[in-house]
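Asker: Kindly generate the corresponding structure for this input.
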Amino acid sequence: MENYINRCIDSILAQTFSDFELILIDDGSTDKSGEICDDYALGDSRVKVAHIKNGGVSKARNTGITLAKGDYMMFCDSDDFVERNWCSLLYEAIKEGGNTLPVSGIKFIYNIREQNKEIIKVFPKKMTLDKCKYFETYKKGLSGSLCCKIYDTNIIHEQSIYFDVSVNRGEDLLFNLSYMSHMDSFTTVPIITYNYVHSNQYSLMNSYRKDLIEINVLVYNAWLDYFKKHNIYSKQIEEFATYYYLNFLNVVKNTFDKRNKDILIKKLIFNNHILNSKEFKECIDLADMSKEDSRYIKLLKTNNYYLVWFAEQVIKVKNLLRMRK
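Answerer: All right, here's what the predicted structure looks like:
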């Protein structure tokens, strides 16, 4: 991250709110990132650096949690950067009182190969909503992210809320659901405070994942456990299942990513396993499918992906023939 780390650190040190400690975790970097972090520590007493053996993002964040001394805690990834009011706005929101988790907006910046675009995700106004409505952050694309939130350090330490080191995707959401179980509400801050940059085509977010189904199943069950734990009415579970149905379809599509070198029959067997999973069956039964193609849904409910794939190939051929006419 040596090409991005300066921009990240400079944006944090430039905050309008200055009473903080900045903990930089060097997770066994092999470039000059660790040296750059040490240089900042020499120039600013607020900067603390921990050099650890590479163990992944969850282990790195857990290290930061154990070292943190502040009353509140925020997270930032090394290739991103923040607005000058990142700390102040979220700090003001949590200091207003109440057992709440503040959530601000994010600007997603995509700079991958020829792709350059920005996507804004933010709530339209300031609201304090009961934790039973935390799914609203999922619909906004803000549920899993750590970077647009501020956490009570005492609650994290007292409740031993840490990241699961065995998971390297979806771990943020698992952390947030665990934390939200100890909150009464979440508060929306309708301002962009964080810039989430997708610039590395080889990053975890942009790479083909063989284990994507395991990750989605893990997160799916975590959400259902959250709903059941807090007695959330069935309508919200139906809404969640409708959203998550699309996630399962993305997993099926992921199997045919060109970076997957498996032969066709292995891909078909893999996707057939997905359609026969307890989670997919439960999801498609709970979801509202009134706006979906009823014929396609019937195919999916056969739990026979070979049949689904064959029907898709027939449609492709028909469309190709129409284009040639």
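Asker: CA atoms for contacts and neighbours, from now on please.
Answerer: Noted.
Asker: show me where the stretch 1-150 of the chain has strands.
Answerer: 22-27, 47-52, 72-73, 81-82, 100-112, 115-121, 127-130 (DSSP state E, counting those that start in this stretch).
Asker: quick one, which of the ones you listed is nearest to residue 298?
Answerer: Proximity to residue 298 (C-alpha to C-alpha) singles out strand 115-121 among these, at 34.0 Å.
Asker: Packing partners of the closest one?
Answerer: Judged by 3 or more C-alpha pairs under 8 Å, 6 or more residues apart in numbering; DSSP states H and E, the packing partners of strand 115-121 are strand 100-112.
Asker: show me the contacts for residue 169.
Answerer: By C-alpha atoms under 8 Å, 6 or more residues apart in numbering, residue 169 lies in contact with 204, 215.
Asker: scratch that, residue 117
Answerer: Shown in contact with residue 117 (C-alpha under 8 Å, 6+ apart): 109, 110, 111.
Asker: rerun that using 10 Å as the cut-off
Answerer: Taking C-alpha atoms under 10 Å, 6 or more residues apart in numbering, we find residue 117 in contact with 108, 109, 110, 111, 198.
Asker: compare with the first, here's sequence two:
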Amino acid sequence: MNKCSVDLISVIVPVYNVEKYLRRCVDSIVRQTYSNLEIILVDDGSTDASGTLCDDIALEDSRIKVIHQPNAGLSCARNSGLEIYTGEYVCFIDSDDYISPDYIKYMYELCILAGCKMAFCNSLTTSEDNCSVVLDSGIAPKTYTNTELLDAFYGPMHGNITVAWNKLIHRSIVGDIRFEPHILHEDEATTFKFIYNAGIIAYTDNVLYYYYSRPESITGKSFSARNLDILIGYKRRLEFYLEHNETELYNREYSYYLSALLINYYKVYKNIDDNKALLRDLHDRYKMLYNQADKSTITGPRRLLLAICVHFPLLYGILR
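Answerer: Presented below is the predicted three-dimensional model:
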């Protein structure tokens, strides 16, 4: 495909204390079969040798740019990259992960062939350093409308839909969207906006992204009050669907958010000492949300369970 070598594609890599994994990540990017790349490494105030390593790696490849900034979190690091990227498309790679050699070329071609401006791929969680899954040419790509994909969010594809790091996004889709700063689970509050703006999205079930599982990563740590940041994403989606008159998505998110409040109530009860204030806050948020919306969209048995949980919120967690 001739156009394959024309469009500049930007790759934004937030970097924080990953000196053991950074070179593997960057090597997987510079060795892409699609070569017209702008690679932006954002050193987010690393306290190990990651910042120096970014500078050293940049000397090896003219396509690499480095930003150094005080530590502000993953969202702010990605946003710093979004402020300076110049590519026609952009993608995000976490610095302890790595990608298939065909990751960018494959998804770029998906966009061209499907006539769309966003594509995403299947991913594999691994603890191996050099995982490689052979591409299956027999796997036919799929396309979704934005509302179809956002509805699929509530099913088995949730993990691949909600994250930002397995997606290639045209700059017209990104616009002025930025990741919400200073929270965990920032993708929950942001990626759905890219999907909604895209209109049509292409997907391949081929595994092109390798999510590296390590105990010291954010997602590998035990439950704490900061994990409640995930509820911000649910709230943002609910507000967004209401604002855009997406009634069906609003109703799905409403039920999902209610359940999430109860699940996290149970997690706080089980995992956090001195939890009374957190439990009261979650209970009050649940009760307010339950009382404010049309519950006729929820099935009778589930509506009864959720009503009971207004008074006995632990019940939902126990039943789960």
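Asker: Return the closest of the contacts of residue 117 of structure 1 with respect to residue 270 of structure 1.
Answerer: Ranked by distance to residue 270 of structure 1 (C-alpha to C-alpha), those are led by residue 198 at 28.8 Å.
Asker: Give me the neighbour count for the alignment partner in structure 2 of that closest one.
Answerer: Counting by TM-score structural alignment, residue 198 of structure 1 lines up with residue 213 in structure 2. Residues contacting residue 213 of structure 2 under the criterion other C-alpha atoms under 10 Å number 16.
Asker: Residue 140 of structure 2 now?
Answerer: Neighbour count of residue 140 of structure 2, defined by other C-alpha under 10 Å: 10.
Asker: Look up the closest residue to it, ignoring the ones flanking it.
Answerer: Spatial nearest neighbour of residue 140 of structure 2, excluding adjacent residues (C-alpha to C-alpha, 6 or more residues apart in numbering): residue 204 at 7.2 Å.
Asker: Could you say which helix or strand holds that neighbour?
Answerer: If you go by DSSP states H and E, residue 204 of structure 2 is part of strand 200-212.
Asker: residue contacts, the most centrally placed residue in structure 1?
Answerer: In structure 1, the C-alpha nearest the mean C-alpha coordinate belongs to residue 144, at 3.8 Å (C-alpha atoms, centre = their mean). Each residue near residue 144 of structure 1 by C-alpha under 10 Å, 6+ apart is listed here: 137, 138, 170, 171, 172, 173, 174, 175, 176, 177.
Asker: What separation do you get for it and residue 176 of structure 1?
Answerer: Distance of residue 144 of structure 1 to residue 176 of structure 1, computed by C-alpha to C-alpha, to the nearest Å: 7 Å.
Asker: and what of residue 249 of structure 1?
Answerer: Applying C-alpha to C-alpha, the value for residue 249 of structure 1 to residue 176 of structure 1 is 25 Å.
Asker: try residue 186 of structure 1
Answerer: Noted for residue 186 of structure 1: a distance of 11 Å to residue 176 of structure 1, by C-alpha to C-alpha.
Asker: Go ahead and confirm residue 101 of structure 2 touches residue 208.
Answerer: Yes: using C-alpha atoms under 10 Å, residue 101 of structure 2 is in contact with residue 208, at 8.1 Å.
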